[in-house]
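K.L.:
Pasting a predicted model and its sequence here:
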Amino acid sequence: MRSLRRWTWWSVTGAGAMVAVVTTLDLSTGRYGPLGTPLLAVAVVLVSVQHARYLWQAMGGLGRGGLRTAEHLATFAVALAALAFAGHHTPVPMAWYLLPAAVIAHVVANRPPGSRLVVVVGGTAVAVLAGGVLRSPDLVGSLVMPVVLVAMFVVADLAQLWFWDAVLKLDRGRQTSEALAVAEERLRFAADLHDVQGHHLQAIALKGELTARLIGRDDDAARRHAEEVAELARTALKETRDVVLGYRRASLGTEITNAVGLLRAAGIETSVSGDAADVPPPLQPLFGALVREGTTNVLRHSRARRCDVDIRVVDGRVSVRLRNDGVRPDDEAGDGSGLAGLRERFATVGGRVEVDAGAADFALEGSVRS
C-alpha cells in the first residue's frame, strides 16, 4: 500500500510538474513582455500549488474533498485569465490550455460522481472560448487540439486516482473482513462459555436464595442446600476449565480448519498440504498453538494475499510450516512475545521454532522429533 501510494502520488504530481515546466519554457521566449511574464508566472505557481494540494486531498478517496466551489472558481478564473492573455500574444496558446486542464482535473477528483461530467464538459468549453477559438482561423489548432489536450490531461490524472481509490476500498473491505472474522471467533467462544455457565449459575442463585430463607427455620435443609451450592460451583468451575482447555488445546485439525476460515474470511487464499491426523496426539496441542500464533501474525503483521500450511511427518520428525506473502518491513512479527512463548514450549519437548523473514514472504516453522 505504501509503495502504491507513492507511485500514485508521484504520477499525478508529475503531471502537475509538467504543466509548470511547459508553461515556464513558453515564458522563457520573452514574447509576453516585462509585465506579462511575471503575471503569467504567478498564475502558473498558483495553479500548480492548488493542483498539488487538491490531488493530495483526493488521495483520501475520490469525491471526498468537500465542495469548495468559490475557491475552485477563483483558481479556474486565474487559469482562464492566463490563457486569454497568452492567446492575445500567440495564435494558439497550446501550453496554456494546461492550466485550466489542471484545475478541471483536481476539481473533478474532489467532486461527487454526479457532477464530474458537467465540470469536465463545461470547463473545457469555457477554456476553448478563453483561448480564442472565435477569432482564430485555425479550427483544428484552436478547437480540436485544446479539447483533446484537456481531455487527455484530466483522464490521465483521474485514471491514477481511480485505481488508488479502488485499492483503498479493497483494503478497507479486507480490514472489515479481518475484524468480522475475529469477532465471529469471540462470539463462538462466548456462546460456548454461556452454554456451560448459564444453567449452573442460575441454579446456584436459586439455591443460594433458598438457603438464605431456610436459615433459622430449617438449619438442616439450609445446610444441605449450601452443600449443593458448593458442589454446583465446583462443577461449574470444572466445566469452565474444560471449555478453556478445549479452546486452548484443540486438535491440530481443528486449529487448521479455524485458521483457514479466518484467513479466507480476510481475503487470503489459503492452502493446506499434508494430513493433521498424522501428527501424534500428544503433539497436536503444541502444533495447534503454532498454527494459531502463525495465523494471528498473518492477520496482524502482513498484507498477505496467500498463505500455505505444510504438514510433514518424515522418519519420526514432525514439522508444520506456515508461509505467507505480503510482508511489511516496518512491522515484522519475528520479535513478538507470542513467538518467544512458542519457542519455550517447543524447547520443553526437544523441538524448535524457526522464522524465515524474507523480503517478499514470511515463514514460521515448528519441528519436533516424536
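P.N.:
Received, thanks.

K.L.:
contacts, neighbours, all on C-alpha from now
P.N.:
Will do.

K.L.:
which element is the most centrally placed residue in the chain on?
P.N.:
The geometric centre of the chain, computed from its C-alpha atoms, lies nearest to residue 171 (Cα atoms, centre = their mean), at 3.2 Å. Element membership for residue 171 (DSSP states H and E) is helix 145-214.

K.L.:
Which strands or helices does that helix pack on?
P.N.:
For helix 145-214, the packing partners by 3 or more Cα pairs under 8 Å, 6 or more residues apart in numbering; DSSP states H and E come out as helix 2-27, helix 98-109, helix 116-130, helix 219-248, helix 252-265.

K.L.:
Next up, a structure to set beside the first:
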Amino acid sequence: MLREVSDANSEFGTGLRRLHKYTWWSLVLLSYLALIPWLQLAADTERRVPLVVVTIGAGLLTIVQRTRFVNDGLRHGRRGPTVEHGVTFVLTVAAWGYATVVQPNPTAWAFLPGLTAGGVVLNTPKGRRRPTAFVMAVVAAGAGLVAIPLRDVEPGGGFPWFMAVLAAGFVLCFAALDLTQIWFWDMVVQIDKSRELAEELAVARERLRFAADLHDIQGHHLQAIMLKGELTERLIGRDDDAARAQAAELTELARTAMTDTRRVVHGYRGTDLRRELANAVELLGAAGIDTEVRGDARHVPPPLQELFGALIREGTTNILRHSDATRCVVVLRVDSTTAHIRLVNDGITPRQATPGSGIAGLRERFATLGGDVRGRVIEDGGDATFELGGHAPVRR
C-alpha cells in the first residue's frame, strides 16, 4: 500500500488539509476573546476574590469548551445540542449576568455566551440551527434583563440598558460567523468527495471499455478461428492442400488475436501510474526494501502517466537486480511547466552505478516528449545513494 509521507493518515489532499487547519484555527482563535475580561481584572485595583474566580474560570471554560465543540463540529459529529452544550452555555450566561451586576462596564463579558453559542450551533443539525441560536439569544438577553436591576455599581456615563440585548447580539453574530465558516468547509468537502466519485466512475467506465474492447476482439477472432477449424477438419483426407492452407490461416488468425489482445491490455494498463507505484512498493517491500512515495500520482498529466510508469518499472528492476538496497524513496513533483520523478535508493553497487541499456531506452522515450532521464550516484558524507530521475514538460 502506498505510504505518502506528506499525508500518511489523512484522507484529504494537501489543499484540503491546509483548508482544514485554516478553518480550525480561525474558529478556535476567536475563543481567546474570552481573555478580554482578564485584562479588566488586571486593571481592577480591588480584585475581589469572587470576581477573580469567576473571571478566570469563565475564560478557561469558554476557551476549552469552544475548542472541543469546534473539533466535534469539523468531524461532522453534529448530533447536539447535548447536556454538555447546554450546561456550558448556561454557565457562561451566568458569568455574563454576574459581571453585569458587579462590573461598571461588562461589555467584554458578553463575548462568553456568544463564543459558546457559536460552538453549540456548530454541533447542531442543520434543521435545528436557527431555532437553537434564537433560543440561546433569548436566554442571554433574559439574563441581561434580570441582572440590570441588580447592579450595585454606578454605570458612569449613562445607564447601559443596551446590555439587555448586547449578549443576544453576540450570540447571533458568532453563530452566523461560525456557521459561515463551517458551510464553506462543508462545500469544499462535498466538492472533494464529488471529485473522488468522478474518478471512481472514470475508472469504472474505463474497465467497462476495456471489457467491451476485449470481448469484441476475442469474440471476433475466436469465431473466425472456430469456423476455420471446422473447415480444416472437413478438408482433412479430402483435400489436404486446402486443409494445410486453412491451417496456415488459422495460425495467422491466432497470431493476430494475440497481437490485438496485447495492444488492448497495454493501452489499458499503461496509463495508471498509481498502479505502477503500488506494484513497485509491493515488489520492493517483498524484497525487504522500505519504500516511501512522496507526491500524488494523480497530479501527473495523463500524457506522462505511461512514461513515468515505465521509469518506475525500470527503476524497480534496477534496484532489485543491481543493488543491496534497504530503503527507497520515490518523489513525484509537478509544477506549472514541468513534471519530475525521482527514485533514490541506498546500498548501491558498482553494477547499479553504471547505467545500462534500460536507462538509455528510457532516455530516448523521454526525449520524444522533450524530457530527459539521468542516473547518478549522490555522495553525502560517508553515505552514497543512487538516483534515477526523469522530467518532461507539462503540456496544457
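P.N.:
Thanks, I have the structure now. Quantities reported herein were computed from a predicted structural model and do not represent experimental measurements.

K.L.:
Just give the TM-score of the two.
P.N.:
For this chain pair, the superposition-based TM-score is 0.60 by TM-score structural alignment, normalised by the length of structure 1; 279 aligned residues with a Cα RMSD of 4.6 Å.

K.L.:
re earlier: from the helices and strands packed on helix 145-214 of structure 1, which stretch is densest packed?
P.N.:
helix 98-109 (a mean of 26; mean count of other Cα atoms under 10 Å).

K.L.:
can you tell me what part of structure 2 it aligns to?
P.N.:
The aligned range for helix 98-109 of structure 1 in structure 2 is 111-122, by TM-score structural alignment.

K.L.:
now stretch 187-197 of structure 1
P.N.:
Under TM-score structural alignment, the match for stretch 187-197 of structure 1 is residues 208-218.

K.L.:
mean shift between the matching stretch and structure 1?
P.N.:
Mean deviation of stretch 208-218 of structure 2 from its aligned counterpart in structure 1 after superposition (mean Cα distance after the TM-score superposition for structure 1): 1.6 Å.

K.L.:
Tell me how far that stretch lies from the chain's centre.
P.N.:
Taking Cα atoms, centre = their mean, to the nearest Å, one finds stretch 208-218 of structure 2 lying 34 Å from the centre of the chain it belongs to.

K.L.:
Check stretch 150-164 of structure 1 too.
P.N.:
The gap between where stretch 150-164 of structure 1 is centred and where its chain is centred comes out at 22 Å by Cα atoms, centre = their mean.

K.L.:
Residue 64 of structure 1: what's it in contact with?
P.N.:
Listed by Cα atoms under 8 Å, 6 or more residues apart in numbering, the contact set of residue 64 of structure 1 reads 58, 110-112.

K.L.:
ok, now how distant is residue 144 of structure 2 from residue 234 of structure 2?
P.N.:
Residue 144 of structure 2 sits 105 Å away from residue 234 of structure 2, going by Cα to Cα, to the nearest Å.

K.L.:
Which one's more surrounded, these two?
P.N.:
Legend: neighbour count by other Cα atoms under 10 Å for residue 144 of structure 2 and residue 234, higher for residue 144 (28 against 11).

K.L.:
What's the more buried one aligned with over in structure 1?
P.N.:
Superposed on structure 1 with TM-score structural alignment, residue 144 of structure 2 falls opposite residue 131.

K.L.:
from memory its match sits against residue 90, does it?
P.N.:
No. If you go by Cα atoms under 8 Å, residue 131 of structure 1 and residue 90 don't touch, sitting 10.0 Å apart.

K.L.:
Superposed on structure 1, what's the mean shift for stretch 88-97 of structure 2?
P.N.:
Relative to structure 1, stretch 88-97 of structure 2 is 1.7 Å off (mean Cα distance after the TM-score superposition for structure 1).

K.L.:
Flag every buried residue along that stretch.
P.N.:
By neighbour count on 16 or more other Cα atoms under 10 Å, the buried set for stretch 88-97 of structure 2 is 88-97.

K.L.:
Next, count neighbours for the residue lying closest to residue 322 of structure 2 once chain neighbours are set aside.
P.N.:
Setting aside the residues directly before and after it, residue 322 of structure 2 is nearest to residue 352 in space (Cα to Cα, 6 or more residues apart in numbering), at 5.0 Å. A count of nearby residues for residue 352 of structure 2, using other Cα under 10 Å, gives 20.

K.L.:
show me the residues around residue 352 of structure 2 that make contact.
P.N.:
318-319, 322-323, 386.

K.L.:
10 Å - rerun?
P.N.:
Contacts here follow Cα atoms under 10 Å, 6 or more residues apart in numbering; on that basis residue 352 of structure 2 touches 318-324, 375-377, 386.

K.L.:
cool, and residue 204 of structure 2?
P.N.:
Residues near residue 204 of structure 2 by Cα under 10 Å, 6+ apart: 198, 210.

K.L.:
next one: the one 3 residues further on
P.N.:
Counting by Cα under 10 Å, 6+ apart, residue 207 of structure 2 touches 201, 213, 268.

K.L.:
In contact with the residue nearest to the second one when sequence neighbours are not counted: list those residues for me.
P.N.:
Just to be clear, that refers to residue 213 of structure 2. Spatially, and ignoring its direct neighbours in sequence, residue 213 of structure 2 is nearest to residue 264 (7.3 Å; Cα to Cα, 6+ apart). Contact analysis of residue 264 of structure 2 by Cα under 10 Å, 6+ apart lists 210-211, 213-214, 217.
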